[in-house]
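1. got a predicted structure plus its sequence, pasted below:
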Amino acid sequence: MSVFDKAKELLNSEKGEQISDAVLDKAADLAKDKLGADKADKIEAVRKAADEKLGNE
């Protein structure tokens, strides 16, 4: 099994979903801090789009 297969398997697991959600949440919070609250809606939209691509729901 290659490294890519293992990574794909991890992302498709419940634990992988939790990890990806935590990373996306932290990235969104950081972006809001750096870019300001007025950009929060756009940041959340990007976070949601990324979660749909990475997540397994």
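-> Everything's here; your move.

2. switch to C-alpha atoms for all contacts and neighbour counts from now on
-> Noted.

3. tell me which residues touch Gly55, please.
-> With contact set as C-alpha atoms under 8 Å, 6 or more residues apart in numbering, Gly55 has these partners: Leu11, Asn12, Glu17, Ser20, Asp21.

4. let's bring in a second one:
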Amino acid sequence: MGLLDNLKARLEPAKGKVSDLAQQHGDKIDRGLDKMARTVDERTKGKYSDRIQTGTGKAKDAMDRLAHKEDKDDKGTEGGAAPGGTPGGTPPAGPPPAS
């Protein structure tokens, strides 16, 4: 067993706990992220507002993905099908749609 496999095996139980906490306290986490973003934006006098908003949005998206992890498969799609295709990501059978 390689180092990464060993780490993954040890971190697996923690993933479930973190996911549960993200589900239970998602609103508090969102408020904390917003408060942090406002504070940093004020202290930098708005110089990095666009970057702060981008980072805050990415953090919220990551938290949402973590909180709803069990609703999706490991490709990040619901129901096991790739977007616009069948499970496994193969394209749908038949001719392409006419435009």
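-> Looks like it arrived, so ask away. Bear in mind that the values here come from a model prediction, so they are computed numbers and not experimental data.

5. related to what we said a few turns ago, out of the contacts of Gly55 of the first structure, which is nearest to Leu35 of the first structure?
-> Set against Leu35 of the first structure, the nearest of those by C-alpha to C-alpha is Asp21 (20.6 Å).

6. nearest spatial neighbour of the closest one, skipping sequence neighbours?
-> Leaving aside its chain neighbours, Asp21 of the first structure sits nearest to Asp51 (7.0 Å; criterion: C-alpha to C-alpha, 6 or more residues apart in numbering).

7. tell me how many other residues crowd the residue mapped onto that neighbour from the second structure.
-> Aligned counterpart of Asp51 of the first structure in the second structure: Lys60 (TM-score structural alignment). Neighbours of Lys60 of the second structure under the rule other C-alpha atoms under 10 Å: 17.

8. Lys60 of the second structure and Lys28 touch, don't they?
-> No: Lys60 of the second structure is beyond contact range of Lys28, at 11.4 Å (criterion: C-alpha atoms under 8 Å).

9. counterpart of Lys28 of the second structure over in the first structure?
-> Under the alignment (TM-score structural alignment), Lys28 of the second structure maps onto Ile19 of the first structure.

10. go on, Arg51 of the second structure?
-> Taking TM-score structural alignment for the superposition, Arg51 of the second structure sits opposite Lys42 in the first structure.

11. what about its match, neighbour count?
-> Lys42 of the first structure, neighbours per other C-alpha under 10 Å, totals 11.

12. same question for Arg47 of the first structure.
-> For Arg47 of the first structure, the count of nearby residues is 16 (other C-alpha under 10 Å).

13. host element of the residue sitting nearest the centre point of the first structure?
-> Residue closest to the average C-alpha location in the first structure (C-alpha atoms, centre = their mean): Leu24, at 3.2 Å. Under the criterion of DSSP states H and E, Leu24 of the first structure resides in helix 14-35.
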